[in-house]
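> model this:
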Amino acid sequence: MYRTLFPRDVFAELDRLQREMQEVFETGPSIRGVGRGGFPAVNIGSTPQSLELYAFAPGLDPSSIDVHLERGVLTIAGERAAGLPAQDEKASVHINERFAGRFRRVVSLPEDDVNPSGVTAEYRDGVLHVSVKRRQAPQPRRITIQ
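Here you go, the predicted structure:
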């Protein structure tokens, strides 16, 4: 019936607040990428043969996207045009929820596990698919005695 000024479990609320603040300020490059809610949204997975990255970036010209791999750090950068009406006194924008401007996503990969010469990138239907082949592990072999 009556609400108290403070929640019953103050420490649980402080813990929740701390987790939310850490998510907001989490910007270090890692397998999870840079920040939350960045553009383009990415999914990252792996197979025994490769690491697979899918970046969801509809409406981009593939030539405006730069994919770069150096020392185990994969970078996807580019720019998306605003696509708004020309700025004049008769045109106005009521809602603008689409991301426009320069973007950059950085993902740290295990450097000793990836093959820099085995990287492919393909853009189709608004999805950028980057495949990074893994290095082949040395296979055991039988040595014949002469």
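> please make it C-alpha for all contacts and neighbour counts, starting now.
Will do.
> check contacts around the one residue sitting closest to the centre of the chain.
The chain has Val42 as the residue nearest its centroid, 4.1 Å off, counting by CA atoms, centre = their mean. Shown in contact with Val42 (CA atoms under 8 Å, 6 or more residues apart in numbering): Leu53, Tyr54, Ala55, Phe56.
> residues near Phe99, how many?
By other CA atoms under 10 Å, 14 other residues sit near Phe99.
> before we move on, what about His68?
His68 has 12 neighbouring residues, counting by other CA under 10 Å.
> look at Tyr123 and tell me its secondary structure.
Going by DSSP: H, G, I helix; E, B strand; the rest coil, the secondary structure assigned to Tyr123 is strand.
> how much space between it and Gly101?
Separation of Tyr123 from Gly101 (CA to CA, to the nearest Å) stands at 19 Å.
> who has more neighbours out of these two?
Here Tyr123 and Gly101 are compared on neighbour count by other CA under 10 Å; more neighbours surround Tyr123, at 19 against 9.
> now the other sequence, so there's something to compare against:
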Amino acid sequence: MRNSYLQTDLSSEFDRLQQQVASLFGGLPSSLRSDRYGSFPKLNVGTTDDAIEIVAFVPGVKSDQLDVSIDKGLLTISGQREASFTKEDGDDARRYAQERYAGSFRRTIELPPNANPDQVTARCTNGCLMVTIAKHEASKPRAITVQ
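So this is what the prediction gives:
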């Protein structure tokens, strides 16, 4: 029994060390704010010729539990995710491990200067929040005719 406790304790220490090293050498882009190891929700940020697209992975969160706002060039996604394991599950139910995040969350993304905060759409489907921010017309690529 003592060996399994020792292995579990060593595993958690190695996990903690790995998190510390990742935070030192993460090399995260400066446009993602408040990002840390294990932050929620995870994000994909990309661009097309016409828009900036952000996908936030929010499984278990309903669209009415999400808040999306833009202020001073920062996009903020916040909300609440309920715990999947509660005391109401029974008096004899005990949690041994929990890897799924529950509680309040908030992520902030710095938008590029060509983002148009007046043209934003957001939709949540199958646990993915898709936010599309149009680019200003002047920043879109265009063909120039050579004479």
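> which pair of the contacts of Val42 of structure 1 spans the longest distance?
Leu53 and Phe56 (9.9 Å; CA to CA).
> who's more crowded, the two?
Looking at Leu53 of structure 1 and Phe56 with other CA under 10 Å, you find the greater number of neighbours at Leu53, namely 20 against 17.
> what sits closest to that one if chain neighbours are left out?
Leaving aside its sequence neighbours, Leu53 of structure 1 sits nearest to Ile44 (CA to CA, 6 or more residues apart in numbering; 4.5 Å).
> before we move on, which element is that neighbour in?
strand 41-46 (DSSP states H and E).
> now do the buried residues in stretch 98-114 of structure 1.
Arg104, Arg105, Val106, Val107, Ser108, Leu109, Asp113, Val114 (16 or more other CA atoms under 10 Å).
> burial count for Ser131 of structure 1?
Look at Ser131 of structure 1: counted by other CA under 10 Å, it has 20 neighbours.
> correct me, but it touches Ser50?
Yes: under the criterion of CA atoms under 8 Å, Ser131 of structure 1 makes contact with Ser50 at 6.5 Å.
> give me the neighbour count for Ala51 of structure 2.
There are 20 residues near Ala51 of structure 2, going by other CA under 10 Å.
> between the buried residues of stretch 98-114 of structure 1, which is closest to Pro85 of structure 1?
For the buried residues of stretch 98-114 of structure 1, the nearest to Pro85 of structure 1 is Arg104 (25.4 Å; CA to CA).
> counterpart of that closest one over in structure 2?
With TM-score structural alignment as the criterion, Arg104 of structure 1 lines up with Arg106 in structure 2.
> run the chain-centre distance for stretch 38-53 of structure 1.
Here stretch 38-53 of structure 1 is found 8 Å from its chain centre; the criterion is CA atoms, centre = their mean, to the nearest Å.
> what stretch of structure 2 does that stretch fall on?
Counting by TM-score structural alignment, stretch 38-53 of structure 1 sits on residues 39-54 of structure 2.
> how far away is the residue nearest to Leu53 of structure 1 from Arg16 of structure 1?
Distance from Ile44 of structure 1 to Arg16 of structure 1, by CA to CA: 27 Å.
> neighbour count for these two, which is higher?
For Ile44 of structure 1 versus Arg16, neighbours defined as other CA under 10 Å are more numerous around Ile44 (16 against 12).
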